[in-house]
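S.K.: sequence? don't have it. structure:
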């Protein structure tokens, strides 16, 4: 076997670091949503409106990042995105009202969305140079970051440390690791070509987009509402409430660690379809039985079941003929994170009109829809 060049190994570590940081930063925000919401005295509908800031920021950043990556390369756009996200994190703790919180979330969403497109483009290039499937391992590191962020968030909530000091600590560490990652990311030059920043996805990507939209709503719901459901609907402590996202992220890590090998044995379609069925059944049972442990099991089922959704979708998008990889990533990210970021606010509106359990029931329905459309991910199994 030909040894892996040192530069390529360092690039893999650097990309893994970026995926990890993205998970940490997002989970840091998620872990303190109850505290920030309580500080500003936001009801579920108001919090849902604030969360739209994430959607707006990300939806603006996706096509810009795709265009920038295609023209200038993914190293630059990845670095810019993660720095923006890290700097925006503490701004959310300084917001005096819903409007300023929403604006801070716009910046945070831009960093999140821009990094997501660029780092997945980097991951595709590294995977191609490795000559074997490693995409799921990168996404596993994102989930590991989510676990780390949740654990630290739970600790900080337990000792009642103010979110501002918590967030400043995470920002400082993230910026240091970003410097390291940026020095080792793969130097893949952009094409230098100009083209439209905003472009509609091709028909071949739309079917895939249905699946990733549904999967993303589930992930976004767990991120933004699992802690709220445990604390407000089931009456747990704030520290216990952080276990919801932890259960989801932990199960997702296990699924993604095994994702590459499972896809080799089962194929992309079977892997995704069985996962979405597990997510629907597990979450439904967790909502029917209103007990914290039942909810945690349901959240874990969603984590395991949806774990291969994003890695498989990005691999499939990279195999769509006639589309530049970064443009395909931007299209998939736009459709996916439309669900990831718009889904939770919609759940908030439903919860305000009825209960949060009914709002989370939308995730059950969308997982079943994803099962029906799962045949569209078969492009992930294409070679070359």
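M.R.: That came in fine, so what should we check first? Owing to the predicted nature of the structure, the values given are computational and were not obtained by experimental measurement.

S.K.: hey, let's count contacts and neighbours off CA atoms from now on
M.R.: Will do.

S.K.: mind listing what residue 300 touches?
M.R.: Going by C-alpha atoms under 8 Å, 6 or more residues apart in numbering, residue 300 touches 247, 248, 249, 250, 251, 252.

S.K.: Point out the ones among these that are inside strands.
M.R.: Among those, no member falls in strands (DSSP state E).

S.K.: Mind checking which of these are in helices?
M.R.: If you go by DSSP state H, the contacts of residue 300 have 247, 248, 249, 250, 251, 252 in helices.

S.K.: Could you tell me which helix of this structure is the longest one?
M.R.: Secondary structure of the chain per DSSP H: the longest helix is helix 98-130.

S.K.: buried sites along that helix?
M.R.: Neighbour counts over helix 98-130 (16 or more other C-alpha atoms under 10 Å) mark 98, 100-127 as buried.

S.K.: try it against this one:
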């Protein structure tokens, strides 16, 4: 029986929702200012890509140790420190004058964001276990909502005369403050001894769960990076309609995650993954085979609903693998997932360069279909 009172669990749940929201908002804030960073440091496309890669390298590197770090210090302490570091990195995005300074900053941001992400997901898994209810999708819905709000605020502020540096500082103060306050309400969790699982590397069941997470995150990355360009370039939508492509995907994903806990209480993880894969594949096929702006938006929305609960289901499964702590399991799956998110969009770009963007995005159809094929094997 849990030693935590219902009130304590409720407070921790709401604090954690705020932290997921903040994570999405900080992610979106940094994304909105990619053009700002490019202009401030005078970067070309390749140099900018290397800066983004530095964050990915930091993420992948620390994820191999995240389970041990969080097991030793607990999600509460790690989220307190790393939430603060993330906010400082956001505030400092255009503080430096040298490219080397930007690379170092992005490396630190990758490390801190990954540790913060794994710590709140480990806490989410524990709250879900103690409450006896499906909650993970709702937590991840707050990440999607935070991303929508962060992107919306970042797009609106320039017309109000707010400078990029003022926006970054303001976002850092607000997000950092919420992250710090939220961490104080988190549960005190003791991790297993570090030697029980010294590295968060995917093995056995975690390897296949990680593979599916990677496929899902490739799909998400494809929508982030290519949906607007596809709608404008391949189906010849105007700029305003094309801008709705990502909004249709992310809005549908947020809605799917808010409904996801109810769905997970009525469907098994295997059934949900199969349904998710089928819906994602059908949505992507609709967008690619019926080349019109409206069908593209409808298709992207279906992809968003289809992919909405893939990561929550897989993270919950990773946290329950016997003999592995939740932090180790989630970190292991995250490490493979991040590799997919890093590698997927460039892979689609290579195919698009050789053939067309339509051909490149067929990768999403194939990967979505693989959820249905491997769901039962990954989640027995």
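M.R.: Received it, and whenever you're ready, just let me know what you need. Bear in mind the structure is a predicted one, so any value in this text is a computation, not a measurement.

S.K.: Got a TM-score for the two of them?
M.R.: Once superposed, the chains reach a TM-score of 0.87 (TM-score structural alignment, normalised by the length of structure 2), with 376 aligned residues with a C-alpha RMSD of 3.0 Å.

S.K.: what's downstream of the longest helix of structure 1, the next helix or strand?
M.R.: Following helix 98-130 of structure 1 in sequence order, the next helix or strand is helix 135-158 (DSSP states H and E).

S.K.: Counting by contacts, list what that next one packs against.
M.R.: The helices and strands touching helix 135-158 of structure 1, judged by 3 or more C-alpha pairs under 8 Å, 6 or more residues apart in numbering; DSSP states H and E, are helix 6-31, helix 98-130, helix 163-184, helix 238-241, helix 243-257, helix 259-266, helix 309-318.

S.K.: That one vs structure 2, mean deviation?
M.R.: Mean deviation of helix 135-158 of structure 1 relative to structure 2 after superposition (mean C-alpha distance after the TM-score superposition for structure 1): 1.8 Å.

S.K.: buried stuff in that helix?
M.R.: Residues 135-154, 156-157 are the ones in helix 135-158 of structure 1 that count as buried (16+ other C-alpha under 10 Å).

S.K.: Tell me what angle it forms with helix 243-257.
M.R.: Inter-element angle recorded for helix 135-158 of structure 1 and helix 243-257: 160 degrees (by axes from the mean of the first three to the mean of the last three C-alpha atoms, to 10 degrees).

S.K.: Run the angle between helix 135-158 of structure 1 and helix 163-184 for me.
M.R.: Inter-element angle recorded for helix 135-158 of structure 1 and helix 163-184: 160 degrees (by the same axes, to 10 degrees).

S.K.: tell me the angle helix 135-158 of structure 1 makes with helix 6-31.
M.R.: Put simply, helix 135-158 of structure 1 runs at 40 degrees to helix 6-31, going by the same axes, to 10 degrees.

S.K.: Please compute how far helix 135-158 of structure 1 lies from its chain's middle.
M.R.: In terms of C-alpha atoms, centre = their mean, to the nearest Å, the centre of helix 135-158 of structure 1 is set 11 Å apart from its chain centre.

S.K.: Same question for stretch 107-123 of structure 2.
M.R.: Counting by C-alpha atoms, centre = their mean, stretch 107-123 of structure 2 is centred 11 Å from the centre of its parent chain.

S.K.: Mean distance between that stretch and structure 1 after superposition?
M.R.: Stretch 107-123 of structure 2 sits 1.5 Å off on average (mean C-alpha distance after the TM-score superposition for structure 1).

S.K.: Residue 108 is in contact with residue 62 of structure 2, correct?
M.R.: No - counting by C-alpha atoms under 8 Å, residue 62 of structure 2 stays clear of residue 108, with 10.2 Å between them.

S.K.: for the residue lying closest to residue 99 of structure 2 once chain neighbours are set aside, what are its contacts?
M.R.: Among residues not flanking residue 99 of structure 2 along the chain, residue 41 sits closest, at 6.5 Å (C-alpha to C-alpha, 6 or more residues apart in numbering). Residue 41 of structure 2 sits next to 94, 97, 98, 99 when contact means C-alpha under 8 Å, 6+ apart.

S.K.: ok, now residue 344 of structure 1?
M.R.: By C-alpha under 8 Å, 6+ apart, residue 344 of structure 1 lies in contact with 48, 51, 217, 220, 221, 224, 225.

S.K.: can you redo those residues as a markdown table with secondary structure, distance to residue 350 of structure 1 and neighbour count?
M.R.: Shown next, in a markdown table, are the contacts of residue 344 of structure 1 (DSSP: H, G, I helix; E, B strand; the rest coil; distance: C-alpha to C-alpha, whole Å; neighbours: other C-alpha atoms under 10 Å):
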| residue | secondary structure | distance to residue 350 of structure 1 | neighbour count |
| --- | --- | --- | --- |
| 48 | helix | 10 | 23 |
| 51 | helix | 14 | 26 |
| 217 | helix | 14 | 27 |
| 220 | helix | 15 | 21 |
| 221 | helix | 13 | 26 |
| 224 | helix | 14 | 27 |
| 225 | helix | 12 | 25 |
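
S.K.: chain center to the strand or helix carrying residue 296 of structure 1: distance?
M.R.: Element membership for residue 296 of structure 1, per DSSP H and E: helix 292-305. Computed by C-alpha atoms, centre = their mean, the separation of helix 292-305 of structure 1 from the middle of its chain amounts to 17 Å.

S.K.: Check stretch 32-47 of structure 2 too.
M.R.: Counting by C-alpha atoms, centre = their mean, stretch 32-47 of structure 2 comes out at 22 Å from the chain centroid.
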